[in-house]
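In: Pasting the sequence and the predicted coordinates here, then a few questions.
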Amino acid sequence: MFKDPRLALIYGITFIDAVITGGLGPLFNKYTQDLPARTVWVMAGSALLLGLQLVCSPVLGAISDKRGRKPVLIGTAIGSLLASLFLFPVKAWGYLSNRAFEGTTNGMTSVLRSAVVDIADKKDLVQQTAIQGSITALGAVFGPAVGGVLIIMLPQARYDPQPLVSMMVILAFINIGLTLIFKETCQEDTEPLNRAELKEKAFNAVKVITLWNQLSDVDKQLKGFKSIYILQLLSLASLGYYNYFIAYLVTGDLGLTPRQASYFFIYHSLLNLTVNLVFFQIIVKHVNQRKLLIAVSLAGIGTMALYAFAGSNVTMLYIAGAADALTIGLLAGLISGLMSKVIARSDGQGSLFGNTQALGGVASFATAVATTALTALEPRAPFAFYALAMGVLAYRVMHLPEEAAHEAEAKPQEIAE
């Protein structure tokens, strides 16, 4: 499965980081229960995380290109530990502080993706980056699922976040250990850091027009890059419901208890994990990814309707979860694989992944803000937003320019040649 054992380590770090970020699962609302409109506050925390990720990711990507992947991974792992410590006081300020610290260290994702591109065989690039992308995207589900095991086993954890926070701290220490044994994947000579350049990257991250112009400049060198990256932006908007899941299941019409929500997250994450592993290890080599992206996106519209109109019907929720895993669950991996194929043709992968994650951060932040606003109007309204994004995504895939269409239709064997 892994020709290079470092890939297994990268996926392990990615998975643990995802669990740390979302491990509290349905108990996040405990931190905002004394505030009005607590669901809105939970989503506001997500928006804060994504907003800071927007600024920090390009900087961390650039540092990893100049100084290596390992130092950045160690630093972000330590930051994730500090973020978890803020959750011991069950207060709104603790939750918001945690989201802020997690936002500054979430650039780990782009650095890990660069590490995969550094060492994966060209013919396996789509598979390996797709797996890493899927773990990252599904982290909002995997985290609550792992935390859910503790909620089911330990009665105290069903109403008190402290046991889950302790688990997250232990996992954060484990991740620090894994980053310490991580072997450097970037073979470029180290370069001195230019503070002015890093500062410029941080400020440019909030300048959407500047980021868009940078995207156009890259597209001149890497034909098809911009069109495929627009698909990634749309997928981020489409998959925004993963961050909304927790609030919707617990405070929406379903009104699940933390234990009931935990069972669903475990079921959903195991399905997603199984489907993604089977698909990206065996099936992806034999399918036209462009046609599959269209089918998955269109199926996602129906899945959003199932979630929105499940009402208090738990059986309908589980049916929607199965449809989700078999269709939308593949979306992040498919697009991550396509992006990595294009970026692998360039130098400075850390900077490119960091810059793309910055523009992706704009999309994720905008999605979180839209979700927060729509939630205040009607708890089911955000699903209409996600369905619209999936419809636009399907349309864009149908009308890809020639260069991007070639990347989307080429099979891994053809790419390696």
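Out: Now that the structure is in, tell me what you want to look at. All figures in this text were calculated on a predicted structure; none of them were measured in a lab.

In: contacts, neighbours, all on C-alpha from now
Out: Noted.

In: what sits up against stretch 179-195?
Out: Stretch 179-195 is contacted from outside by 6, 9, 13, 63, 65-70, 73-74, 77, 115, 118-119, using CA atoms under 8 Å, 6 or more residues apart in numbering.

In: measure it end to end?
Out: End-to-end distance for stretch 179-195: 25 Å, by CA to CA, to the nearest Å.

In: Next, the buried residues of it.
Out: Buried residues in stretch 179-195, defined by neighbour count with 16 or more other CA atoms under 10 Å: Thr179, Phe182, Thr185, Cys186.

In: for stretch 56-76, same thing?
Out: Residues of stretch 56-76 classed as buried by neighbour count (16+ other CA under 10 Å): 56-74, 76.

In: ditto for stretch 152-161
Out: Ile152, Ala157, Arg158, Pro161.

In: before we move on, what about stretch 381-396?
Out: So stretch 381-396, judged by 16+ other CA under 10 Å, has buried residues 382-383, 385-394, 396.

In: that older thread, please list the members of the buried residues of stretch 152-161 that lie in helices.
Out: Of the buried residues of stretch 152-161, the ones assigned to helices by DSSP state H are Ile152.

In: dropping in the other structure now:
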Amino acid sequence: MSSPESSTAPDASIPSDDASPGTRRALAVVVAIVFIDLLGFGVVIPILPFYVRSFGVSDVYIGLLAASYSLMQFVFAPILGRISDQRGRRPVLMLSLVGSVLAWTVFGLAGEVELVIGTTFAVATLFVSRMLAGAMGGNIATAQAYIADITPVERRAGALGLLGASFSLGFIFGPAIGGLMASEPVVTAARDVLPSFIPATRFSLPSFTAAAFSLVSLGSAFLFLREPERQRSPAGQATTTLISQFRDALSDDSLRGLVVAFFLVSVAFSGVQVMFIPYAADIYGYNETETALFLTYIGLLGTLNQGVVVGRLAKRYAEALLAVVGAICLAISLAVLPFSPNVGSLLPSISGPAWLSPELLVLLLVGALLSFGNGMLNVSLSTLVSASASSERQGNAFGVTQGSGSLGRTIGPPTMAVFYVLAYWSPFVAGAILLVPVVAILVTIVRRPRPTIS
């Protein structure tokens, strides 16, 4: 097992005395771009299941819609990762942001499509928009590779933790903004202000807001993002197919387990993510705004975990060990989450605000453990991937592992949606069970020395 010193990183603040101003500026720009883009993504999260239900279709379509995005991301993420190795990080980031602008705009028009040509075409519009967004969804893997380009190995955990914190910040403010945009007062005011040809509904306004955020992110990338200096992968030596990229990764002892772990974690967690909002609506009676408030709470905890806690723990402990702890915490929280009301009903009444019932208190505590485990696991896995790949193949390695995650997110949501229809608690318990082999894989990584990458 690698020593703590060899695998640690400073806090995710990165601007240290030995980091050049150019490095700090580049890191700040790419983190800001990802934050703005994820802010738009977070805006739509609280309304998406309600949007699907508004067309009168089964909850299974919620899972299928999520899977359509991930399937396209699975196909295109390794391709975009390879292109970023050959052609540059900046062009790929900008292309993905253009796709986000178009996708969210089309997504917000599905309600109008239903009025004109019917429900079938409206649902098809949702699928087209999510598939477009998935095909262009290589910005995360490319952003991770960008950070790997500009930071030394010993500081990468902190830098990737900072990127993870920008994710969480997007999920703090994004759902809150989405809940606000879907509220009746805002919708009413928008109808009075906007031109009649712009639809103003509790579903279209968050979607158009997400498109606007992606447009701002695109403008920021165009104005401020510069291509990092690095050793590029020669085009003639690049892996040319998706299958061969995965074959190479699975034949690499240092990457094989990580690829499998990304897949299993994604199957487990993506299904739970998609079905939590229907769970909150059905079991706790939450609407879009109330769901957005809970997601904002989870996002706030995620920011603290990934932006502060992970960086500090990475100073003292190896990434693989942190990943094991994160996977165990995540498994426990998923197993307990669907039974939060049952556990809360066993607790005595608590003094405090009238809205803070024992059932909600348990849900908040389980959510905190889930946020801690997920943040610890994701950042540690990303750092392990970075340490397992040579400098000229960072984009390829992240593309393959993110592609593996996308395959998991293709399988997870529809499978867990079917489970949810059969029994509301089953997706969460199934997710916890899937994390058991992930813990086993990570334990084997803890027990073996990690090769040093020059």
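Out: Received, thanks. Being a predicted model, the structure only gives us computed values, none of them experimental.

In: Which of the contacts of stretch 179-195 of structure 1 fall in helices?
Out: The helices, defined by DSSP H, take in 6, 9, 13, 63, 65-67, 69-70, 73-74, 77, 115, 118-119 from the contacts of stretch 179-195 of structure 1.

In: OK, contacts around the aligned residue in structure 1 for Gly108 of structure 2?
Out: In structure 1, Gly108 of structure 2 lines up with Phe88, judged by TM-score structural alignment. Each residue near Phe88 of structure 1 by CA under 8 Å, 6+ apart is listed here: Gly94, Pro161, Gln162, Val165.

In: Next, format these as TSV and append distance to Ala202 of structure 1.
Out: Shown next, in TSV, are the contacts of Phe88 of structure 1 (distance: CA to CA, whole Å):
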residue	distance to Ala202 of structure 1
Gly94	25
Pro161	34
Gln162	35
Val165	31
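
In: Tell me the one of these nearest Leu306 of structure 1?
Out: Checking the contacts of Phe88 of structure 1 against Leu306 of structure 1 by CA to CA gives Pro161 as the nearest, at 30.4 Å.

In: what's the nearest residue to that closest one if we skip its chain neighbours?
Out: Excluding the flanking residues, the one nearest Pro161 of structure 1 by CA to CA, 6 or more residues apart in numbering is Leu27, at 6.2 Å.

In: which SS class is that neighbour?
Out: Secondary structure assignment for Leu27 of structure 1 (DSSP: H, G, I helix; E, B strand; the rest coil): helix.

In: Quick one: map it onto structure 2.
Out: Per TM-score structural alignment, Leu27 of structure 1 is aligned with Ile47.

In: Thought Gly178 was touching that match, still the case?
Out: Yes - with contact defined as CA atoms under 8 Å, Ile47 of structure 2 reaches Gly178; the gap is 7.4 Å.

In: overlap in contacts of those two?
Out: Pro206.

In: more crowded one of the two?
Out: The neighbour comparison of Ile47 of structure 2 against Gly178 (other CA atoms under 10 Å) goes to Gly178, with 30 against 27.

In: what's the nearest residue to the counterpart of the more buried one in structure 1 if we skip its chain neighbours?
Out: Using TM-score structural alignment, the equivalent of Gly178 of structure 2 in structure 1 is Gly147. Spatial nearest neighbour of Gly147 of structure 1, excluding adjacent residues (CA to CA, 6+ apart): Gly23 at 5.0 Å.

In: Compute the number of surrounding residues for that neighbour.
Out: For Gly23 of structure 1, the neighbour count with other CA under 10 Å is 27.

In: Nearest residue to the middle of structure 1?
Out: Ala137 (3.1 Å; CA atoms, centre = their mean).

In: show me the contacts for that one.
Out: By CA under 8 Å, 6+ apart, the contact set of Ala137 of structure 1 is Leu239, Ala332.

In: can you rerun that using 6 Å?
Out: If you count contacts by CA atoms under 6 Å, 6 or more residues apart in numbering, Ala137 of structure 1 has none.

In: how close does it sit to Glu378 of structure 1?
Out: 25 Å.

In: From what I see, Ala332 of structure 1 and Gln132 are in contact.
Out: No - under the criterion of CA atoms under 6 Å, Ala332 of structure 1 makes no contact with Gln132, lying 9.5 Å away.
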